[in-house]
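Peer 1: model the following, please.
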Amino acid sequence: MINRAILVGRLTRDPELRYTTSGAAVATFSLAVNRQFTNQAGEREADFINCVIWRKSAENFSNFTHKGSLVGIDGRIQTRNYENQQGNRVYVTEVVVENFSLLEPRSHNQNSGFQQNNAAPSFDNNQAAPQSSMANPFGSPASSSNNGGNNSANSAANSAASSANDPFASNGESIDISDDDLPF
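Peer 2: Below is the predicted model of the structure:
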């Protein structure tokens, strides 16, 4: 069975951090996720998805995000129900967040001074702090600096470095593969 939800969107309000009676941190928030298509008026609609995150990740999420923050989350969909004060059965569907990533540089966040660089940290339920790796897995630099005209030199050096590390970069030579090289 597979139950996996991966979403990218903006927070509709600040995360609401609370603590259970046993002391476990829990934060709830709503994520606005744009739809891939526009309606008849040409406007892009959004889905507002309720999410919950637990323990140290909830504290980190609450400290590093605010209304309007662009985040990526990874988790599972959970449905639960309870009986309200009027005796009606209420069903709740939400995403239980297991991992999250902040997708904007720290300079876009107005109310925090924790991090001095522009890298966006990633978190999961097994981590208490931001990942220290500044490398961007997609081959571009993690942050760009404005050195008054040295950006072209920096980008040339970065592209040369990424080409040297790329095992699939074409250097003009053909690849010779025989049937004995194939694993199947």
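Peer 1: when you work out contacts or count neighbours from here on, use the C-alpha atoms and nothing else.
Peer 2: Will do.
Peer 1: residues contacting the helix or strand hosting Tyr82, please?
Peer 2: In this structure, Tyr82 is located in strand 70-83 according to DSSP states H and E. Contact with strand 70-83 is made by 3-11, 89-104, as judged by C-alpha atoms under 8 Å, 6 or more residues apart in numbering.
Peer 1: if you count neighbours, what's buried in that strand?
Peer 2: Leu70, Val71, Gly72, Ile73, Asp74, Gly75, Arg76 (16 or more other C-alpha atoms under 10 Å).
Peer 1: helix/strand/coil for the closest residue to Pro105 other than its chain neighbours?
Peer 2: In space, and not counting its chain neighbours, Pro105 is closest to Asn118: 4.6 Å by C-alpha to C-alpha, 6 or more residues apart in numbering. At Asn118 the chain is in coil, as set by DSSP: H, G, I helix; E, B strand; the rest coil.
Peer 1: how about this one, so we can line them up?
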Amino acid sequence: MAGSMNKVILIGRLGRDPEMSYTPNGQARCKFSIATDEGYRDRQTGQKVEKTEWHNIVAWRQTAEFCGNYLAKGRLVMVEGKLQTRKWQDQSTGQDRYMTEIVADNVQGLDRSPDGPQAGQQQGGYQQQGGGYQQNNAPQQGRPQGGYQQPQGQPQPPQQEDEDLGPAFPSEASGMDDVPF
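Peer 2: Take a look at the predicted model:
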């Protein structure tokens, strides 16, 4: 169908550590879930209500390796990918089962890990682009953050100090701590 698009962009926190595995032919696969939340006011009571959604993510090849090595429960990440629904038959009941997940093309760490990079260090990450991946090959110490690498030959923007933009989610600002991490 012309004019259709299957694109997902999410920012959320990992609900558990990533699970790495390999296919029989050695292809890396990493599964994890992230939580996103949003708030709204209940019209009848006037109270603020928080709603959390959980999203299943699967990454392949070098993106999977990056996720397995550098992500952990509680990390804030941006995931870019597409929705995919799998169907299988439950072996014990014979019923059809379905799973909708996001197949990640790009994953970026958005916060500093506990032993994050020191000032002046580069950040690394993976992005699928035209069937391949790009890696920031600058020397790194500690655990790098996820991120893009711009294509070679284009000018790099000057690095700036991190700017505190406030909490990533409304629940962080309100002091609510109902997400289990």
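Peer 1: follow-up on the earlier one: onto which residues of the second structure does the strand holding Tyr82 of the first structure map?
Peer 2: Under TM-score structural alignment, strand 70-83 of the first structure corresponds to residues 76-89 of the second structure.
Peer 1: superpose on the first structure and give me the mean offset of the matching stretch.
Peer 2: Taken against the first structure, stretch 76-89 of the second structure registers an average deviation of 0.5 Å after superposition, with mean C-alpha distance after the TM-score superposition for the first structure.
Peer 1: quick check: Gln62 of the second structure touching Tyr133?
Peer 2: Yes: the criterion here is C-alpha atoms under 8 Å, and Gln62 of the second structure meets it with Tyr133 at 7.1 Å.
Peer 1: joint contacts of these two?
Peer 2: By C-alpha under 8 Å, 6+ apart, the residues touching both Gln62 of the second structure and Tyr133 are Tyr126.
Peer 1: which one's more surrounded, those two?
Peer 2: Legend: neighbour count by other C-alpha atoms under 10 Å for Gln62 of the second structure and Tyr133, higher for Gln62 (21 against 16).
Peer 1: work out for me the element the counterpart of the more buried one in the first structure sits within.
Peer 2: Counting by TM-score structural alignment, Gln62 of the second structure corresponds to Lys56 in the first structure. Assigned by DSSP H and E, Lys56 of the first structure belongs to helix 55-64.
Peer 1: which strands and helices sit next to that helix?
Peer 2: strand 16-19, strand 25-38 (3 or more C-alpha pairs under 8 Å, 6 or more residues apart in numbering; DSSP states H and E).
Peer 1: ok, which of the ones you listed comes nearest Asp124 of the first structure?
Peer 2: Taking C-alpha to C-alpha, strand 25-38 is the member of these nearest to Asp124 of the first structure, at 14.2 Å.
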